[in-house]
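Peer 1: Build the 3D model from these lines:
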Amino acid sequence: MTSSPAHIAFITSPLESEHVERMRAAAPAGVDIIFAPDLLPMTRYVGDHKGRDGFRRTGAQERRWREALGRATILWDFPTGAEDERGLALAPNVRWVQTTSSGVGQQVHSFGLAPTDLIVTTARGVHADALAEFAFLVMLGHVKDLPRLQRDQQAHRWERYCGGELSGKTVAIVGAGKVGARIAALARAFDMSVTAVVNNPSPARSAELFTTDIYGQPDLHKALASADYVVLCTPHTPQTERMIDRTAFAAMKPGAVLINIARGQVVDEAALIAALSSGRIAFAGLDVAAVEPLPPGSPLWSMPNVLISPHSASTAPSENGKIVDIFIENLGHYVAGQTEKMINVLDKARMY
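Peer 2: I've put the predicted structure just below:
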């Protein structure tokens, strides 16, 4: 007679089978990993954690889905479904969730899980390279006037011009975690000056980020005043809600460029549109929006000085492999009862 597994991990969002096999190969004794692809939507692209719209389980599939959730003690991602089935309503035995995103603080709070002892580990740091590269795509496209080159090419027009350069420019990084640190490292390679806005400014943090100046949140506007490029990569919390508002835009250098790879709610979108319309902000590269998908009627779609990315700047072929690395490391610690050694643990009170 076989004994029941001590830990049951259920994969509730799409994942490539090769990564599931890596999980199973690395899992300690007593861990059962449930992966049922037919219970999950087909993916739209590599690294898709949501799947195609309109997916519906049959009655039999729904019964299997609920049965697996009911047995699970560990989840790969929060399950999605009807409003009353979100969070852990159908998974009362779960004590640890590994998410596929870094910004899950708001989600955890909306599920009412903040005061619980549930362990949530995130994908913090996994997206640093991809997001930093998107930030430099925007900066280089702006400083080299990529739209002009594209217009001239389409018109078969050979007309020389003088472009700009990033060397000597200043980038202000708001929220310098792992993503911000990667942006700072690349900025150094381009011989840019780096200003950072962090929770706890110190000489040590300044050295880590190679900053010319480092500020705390109360001095945000001072940091914005000297920046040619402002990159937002701060978590969305009550403290950062609409922190980039009309006053913040007024504090920025005229002609500055805004890049948002944080969350849309960090920016007052109406104030952004006004600043772009007036020319106060020369250009904006937006990977996120206050409402997603960005509504078809939003003026941002048709503004010539805006680049819209559909919340995809973080997605790269290596993403799931890196998150599985985190899961495998944490699984060993979790099973051994060494939860204090787990990495990327969400501070549910601070929401990041």
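
Peer 1: going forward, measure contacts between C-alpha atoms and count neighbours the same way
Peer 2: Fine.

Peer 1: Tell me if I'm right that residue 237 and residue 347 touch.
Peer 2: No. Contact criterion C-alpha atoms under 8 Å: residue 237 and residue 347 do not qualify, at 11.8 Å.

Peer 1: quick one: which of the two has more around it?
Peer 2: More neighbours surround residue 237 than the other of residue 237 and residue 347, with 18 against 13 (other C-alpha atoms under 10 Å).

Peer 1: so who does the residue lying closest to that one once chain neighbours are set aside touch?
Peer 2: Spatial nearest neighbour of residue 237, chain neighbours left out: residue 351 (6.4 Å); criterion: C-alpha to C-alpha, 6 or more residues apart in numbering. If a contact means C-alpha atoms under 8 Å, 6 or more residues apart in numbering, then residue 351 has 104-106, 235-237 as its contacts.

Peer 1: One more, so I can put them side by side:
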Amino acid sequence: MLFRKNKISEELVKKIREAAAGFDVVVAPDMEAALKVVKGVEVMAGEVEDELIKAGDNLKWVHVWSAGVDNYDLHYMKDKGIILTNSSGVHSVQIPEYILGVMLELVKGLHVFRNQQSKKLWKKRRPDELYKKTLGVLGIGDIGRRTAELGKAMGMRVLGYRRSGKPEECVDVMYSEGQLDDMLPLCDFVVNTLPLTDSTYHLIGAAQFDAMKDGAYFINIGRGKVVDESALIQALKSGKLKGAALDVFEEEPLPQDSPLWDMENVIITPHISGLSPNYDERAVGILIENIRRYVKGQPLINQVSYERGY
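Peer 2: Below you'll find the model as predicted:
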């Protein structure tokens, strides 16, 4: 088993070795070291890249440290019969906290007051409340589910959008594929947590922003390319959207000439909502469970569907 990770504690490496007792576990801190030992490797885990995957000649299972897999050559792995699992669930604490934080920042105008503070400007404005507002969550996975729970805790009505339309306890009304435009006009906040696939590319465009309630807020922590950024910018410029909080973008880093930088009603963060000092510990927990299942020949958790792309 090849474990590729730049920095990780010896304690967590020890836990991986204990779980994979029947394997020779090689820890590679960088790509150069990994490429030297990848031949013949059966299992690869951690921060792996396409180049490393394609350099292996005996791979049966790859487990990646991220939840998203849109940056991998899924067609290659499918053709090679490689099982791919991800670390879905590793973001279920920190990203919902980020979402709640920026929702409060937007509705209370804290970003505006912070700007005023830098100018020593004493200017009052009336903050709003989350209470009894309607929250629309696009994608009810681990992140979306916890976001819905936090919304309910704040007294919000929660609408959900998921491909299957399967109900969820913390969601008041669930919408399925093809019903997105029915949900959007009802939401005061629209939060995108969707992965990037062929079917979600630019899922949120001009028509969807037009369908949203006047004065709604938009939050994106999913993938930048799920949103048509030019349409988002237009919706913000026109006043259709009251504001936005964006952690992901169509191009990263966000280009210096993007109009988003200069919009007072936009909160920009550099793709950090998923970062946490507890990330590796949670990811190792998922990997260890899958190692145990792999050894026993049991179905793995978080197995990626090559048809769906997640």
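
Peer 1: if we can go back for a sec, what's the helix or strand for the counterpart of the residue nearest to residue 237 of structure 1 in structure 2?
Peer 2: For residue 351 of structure 1, the aligned position in structure 2 is residue 309, judged by TM-score structural alignment. Under the criterion of DSSP states H and E, residue 309 of structure 2 resides outside all helices and strands.

Peer 1: swap in residue 22 of structure 2?
Peer 2: For residue 22 of structure 2, there is no enclosing helix or strand under DSSP H and E.

Peer 1: Just to confirm, what residue in structure 2 is aligned with residue 325 of structure 1?
Peer 2: For residue 325 of structure 1, the aligned residue in structure 2 is residue 285 (criterion: TM-score structural alignment).

Peer 1: where does that match fall, helix, sheet strand or coil?
Peer 2: For residue 285 of structure 2, the assignment made with DSSP: H, G, I helix; E, B strand; the rest coil gives helix.

Peer 1: That one: how many residues sit nearby?
Peer 2: Look at residue 285 of structure 2: counted by other C-alpha under 10 Å, it has 16 neighbours.

Peer 1: distance of it from residue 261 of structure 2?
Peer 2: Going from residue 285 of structure 2 to residue 261 of structure 2 by C-alpha to C-alpha, to the nearest Å gives 38 Å.

Peer 1: Could you do residue 122 of structure 2 as well?
Peer 2: For residue 122 of structure 2 relative to residue 261 of structure 2 (C-alpha to C-alpha), the value is 24 Å.

Peer 1: Looking only at neighbour counts, state which of these two leads.
Peer 2: Using other C-alpha under 10 Å, the more surrounded residue of residue 122 of structure 2 and residue 261 is residue 261, with 13 against 8.

Peer 1: For the more buried one, which non-adjacent residue is spatially closest?
Peer 2: Using C-alpha to C-alpha, 6+ apart and skipping the chain neighbours, the partner closest in space to residue 261 of structure 2 is residue 268 (7.5 Å).

Peer 1: residue in structure 1 matching that neighbour?
Peer 2: So residue 268 of structure 2 corresponds to residue 308, using TM-score structural alignment.

Peer 1: Now do the same contact list for its match.
Peer 2: Each residue near residue 308 of structure 1 by C-alpha under 8 Å, 6+ apart is listed here: 285-287, 300-301.

Peer 1: Check the burial of residue 184 of structure 2 by counting its neighbours.
Peer 2: Residues lying near residue 184 of structure 2 (other C-alpha under 10 Å) number 24.

Peer 1: With secondary structure added, can I get the contacts of residue 351 of structure 1 in a markdown table?
Peer 2: As requested, the contacts of residue 351 of structure 1 are arranged in a markdown table below (three-state DSSP):
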| residue | secondary structure |
| --- | --- |
| 104 | coil |
| 105 | helix |
| 106 | helix |
| 235 | coil |
| 236 | coil |
| 237 | coil |
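
Peer 1: Tell me the one of these nearest residue 269 of structure 1?
Peer 2: For those, the residue nearest residue 269 of structure 1 by C-alpha to C-alpha is residue 236; the value is 14.6 Å.

Peer 1: separation between that closest one and residue 259 of structure 1?
Peer 2: Look at residue 236 of structure 1 and residue 259 of structure 1: by C-alpha to C-alpha, they are 15 Å apart.

Peer 1: try residue 112 of structure 1
Peer 2: 31 Å.

Peer 1: Of those two, which one has the most company?
Peer 2: Legend: neighbour count by other C-alpha under 10 Å for residue 112 of structure 1 and residue 259, higher for residue 259 (24 against 11).

Peer 1: SS state for that one?
Peer 2: Classification of residue 259 of structure 1 using three-state DSSP returns strand.

Peer 1: And it, what's its match in structure 2?
Peer 2: Residue correspondence to structure 2 (TM-score structural alignment): residue 259 of structure 1 is matched to residue 219.

Peer 1: Tell me how many other residues surround the aligned partner of residue 234 of structure 1 in structure 2.
Peer 2: Residue pairing (TM-score structural alignment): residue 234 of structure 1 is matched to residue 194 of structure 2. By other C-alpha under 10 Å, the residues close to residue 194 of structure 2 number 26.

Peer 1: repeat for residue 278 of structure 1
Peer 2: Around residue 278 of structure 1 there are 10 residues (other C-alpha under 10 Å).

Peer 1: Trace it over to structure 2, please.
Peer 2: Counting by TM-score structural alignment, the partner of residue 278 of structure 1 is residue 238.

Peer 1: At the geometric centre of structure 2, which residue do we find?
Peer 2: Compute the mean C-alpha point of structure 2, and by C-alpha atoms, centre = their mean the closest residue is residue 222, 4.3 Å away.

Peer 1: so what's the residue nearest to that one when sequence neighbours are not counted up against?
Peer 2: Computed as C-alpha to C-alpha, 6+ apart, the closest residue to residue 222 of structure 2 that is not its neighbour in sequence is residue 193, at 4.0 Å. Applying C-alpha under 8 Å, 6+ apart, we find residue 193 of structure 2 in contact with 137-140, 143-144, 220-223.
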